[in-house]
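S.K.: coords please:
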Amino acid sequence: MIGHLKGQIISKNPPEILLEVSGIGYELLCPMSTFYELGNLNDEILLFTHLSIKEDAHTLFGFISKDEKNIFRELIRVNGVGPKVALAILSHLAVPSLIECIANEDSDLLAKTPGIGKKTALKLIVELQDRLSKVELTSSSISNNAIQKSSNPNTQQAIEALQSLGFKTKEANNMVSKIKDKDLSTEQLIRQALQNK
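M.R.: Have a look, this model is predicted:
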């Protein structure tokens, strides 16, 4: 398995780049988020890679960060989502946006990705909600969001209580996130969330 490649950019033709490593040219498919961060031709870069092997092709995918690679691997584990669709998702949404989109159950935003319908977007959200919390991400902005959400252990109970009252997950999250005082009990959080509605 090829874990990463470090070499010179020989050509860029989205979504493909040609990377020369010790005299060998590797063709890699990259999401647009990686393309935006690539340097100029002949610049030396490091790309984290994923090798997809099928009967008719061996395809190498390249990512600017380990987070992108990890999320890509989680996406292709979802039934019905292949590497090309996962690449389209990462081209449409950056990693922090995708994680937020799944946490808030924003299927409409996810469905705006070319090749993703409403049904697939909902399936992605259902399958990835638990899995993404277990994925180790290196980006500080992503981990900080996760820490902020869990700073009060009563927050999650309040959100679940609001859901049982008939509010959607996204609505319940928004209602609770507006509360400034983070040291409230579950009942106080629910009361304030309902007052702020």
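
S.K.: CA only for contacts and neighbour counts going forward, please
M.R.: OK.

S.K.: Would you mind measuring from the residue lying closest to residue 115 once chain neighbours are set aside to residue 30?
M.R.: Spatial nearest neighbour of residue 115, chain neighbours left out: residue 85 (6.6 Å); criterion: Cα to Cα, 6 or more residues apart in numbering. According to Cα to Cα, to the nearest Å, residue 85 and residue 30 sit 12 Å apart.

S.K.: And residue 156, by the same measure?
M.R.: 36 Å.

S.K.: And the lengthiest helix in the chain, what does it pack against?
M.R.: The longest helix of the chain (DSSP state H) is helix 118-134. In terms of contacts (3 or more Cα pairs under 8 Å, 6 or more residues apart in numbering; DSSP states H and E), helix 118-134 is packed against helix 66-76, helix 95-103, helix 107-111.

S.K.: If you count neighbours, what's buried in the second one?
M.R.: Same thing as helix 95-103. 95, 98, 99, 101, 102, 103 (16 or more other Cα atoms under 10 Å).

S.K.: For the residues you listed, work out which two are farthest apart.
M.R.: Using Cα to Cα, the buried residues of helix 95-103 span at most 12.2 Å, a distance reached by 95 and 103.

S.K.: One more, please, to line up against the first structure:
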Amino acid sequence: MIGRLSGTLAEKNPPQLLVDVNGVGYEVDVPMSTFYNLPALGERVVLLTHFVVREDAQVLYGFLSHEERSTFRQLVKISGVGPRTALAILSGLSVSELAQAVSLQESGRLVKVPGIGKKTAERLLLELKGKLGDAIAAPAAVQGDAHGDILQALVALGYSDREAAAALKALPAEVGVSEGIKLALKALAR
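M.R.: Predicted coordinates for the structure are as follows:
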């Protein structure tokens, strides 16, 4: 029903915004990934939206990118995953990190998100397999098993998903697991 809002950013109270559209203030819930990339108060903002009507509430969810909104829509289609849980997932993982976790079947990355247990994580991996878009999941699939193993090793050593992914980008495409871990650790030590 409401697909997009374009207006002035009037208030920011995580995870909720107030967007003034020609004198009408819309309350919009956003994931933290969107929240951190918003302009300053009083600036113009354009949000893609998803409108949810329930028996007890009408809630508008906002996103800065098409990828975030389509991923949110895929998440809420899964049994047991509501809009709040979908927002939590998108706040804890970027769309590309989620796609990589799904393509590599890494439930451990999903369990780190507040409110996601082991069973829910496994259901998410099963339900989202092949549904997050080829363009998003392709880099993780092309990198192959070696990069997945290197990523898991770095996370097991205590590095965050973002640090580990950044270190992987610097590695040659055909690197072996042991050599890749050494190179990644050298890059992270800098």
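
S.K.: After superposing, what score do the chains get?
M.R.: Superposed pair, TM-score by TM-score structural alignment, normalised by the length of the second structure: 0.74. Supporting alignment: 158 aligned residues with a Cα RMSD of 2.8 Å.

S.K.: follow-up on the earlier one: next, work out how far apart the residue nearest to residue 115 of the first structure and residue 124 of the first structure are.
M.R.: In terms of Cα to Cα, residue 85 of the first structure sits 12 Å off from residue 124 of the first structure.

S.K.: more crowded one of these two?
M.R.: Comparing residue 85 of the first structure with residue 124 by other Cα atoms under 10 Å, the one with more neighbours is residue 124, at 23 against 18.

S.K.: returning to what we had before: of residue 156 and residue 30 of the first structure, which one has the most company?
M.R.: Just comparing residue 156 of the first structure and residue 30: by other Cα under 10 Å the higher neighbour count belongs to residue 30, 24 against 16.

S.K.: May I have the residues that are in contact with that one?
M.R.: Shown in contact with residue 30 of the first structure (Cα atoms under 8 Å, 6 or more residues apart in numbering): 14, 15, 16, 17, 61, 62, 63, 87.

S.K.: Between residue 85 and residue 30 of the first structure, which contacts overlap?
M.R.: Contacts common to residue 85 of the first structure and residue 30, judged by Cα under 8 Å, 6+ apart, are absent.

S.K.: What ranges does the second structure have for its strands?
M.R.: Secondary structure of the second structure, counting by DSSP state E: strands at 4-13, 16-21, 24-29, 44-53, 58-63.

S.K.: In JSON lines: those strands, plus mean neighbour count and distance to residue 109 of the second structure.
M.R.: Formatted as JSON lines, the strands of the second structure follow (neighbours: other Cα atoms under 10 Å; distance: least, Cα to Cα, whole Å):
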{"stretch": "strand 4-13", "mean neighbour count": "17", "distance to residue 109 of the second structure": "27"}
{"stretch": "strand 16-21", "mean neighbour count": "20", "distance to residue 109 of the second structure": "25"}
{"stretch": "strand 24-29", "mean neighbour count": "18", "distance to residue 109 of the second structure": "24"}
{"stretch": "strand 44-53", "mean neighbour count": "17", "distance to residue 109 of the second structure": "26"}
{"stretch": "strand 58-63", "mean neighbour count": "20", "distance to residue 109 of the second structure": "22"}
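
S.K.: how about those strands, which one is nearest residue 181 of the second structure?
M.R.: strand 58-63 (35.4 Å).

S.K.: Now the closest one on the first structure. Mean distance?
M.R.: Following superposition, strand 58-63 of the second structure is found to deviate from the first structure by 0.3 Å on average (mean Cα distance after the TM-score superposition for the first structure).

S.K.: What are the contacting residues of that strand?
M.R.: 27-31, 34, 47-53, 69.

S.K.: how much space between the residue of the second structure most remote from its centre and residue 71 of the second structure?
M.R.: Among residues of the second structure, the one most distant from the C-alpha centroid is residue 23; the distance is 31.8 Å, by Cα atoms, centre = their mean. Computed as Cα to Cα, the residue 23 of the second structure to residue 71 of the second structure distance reads 31 Å.
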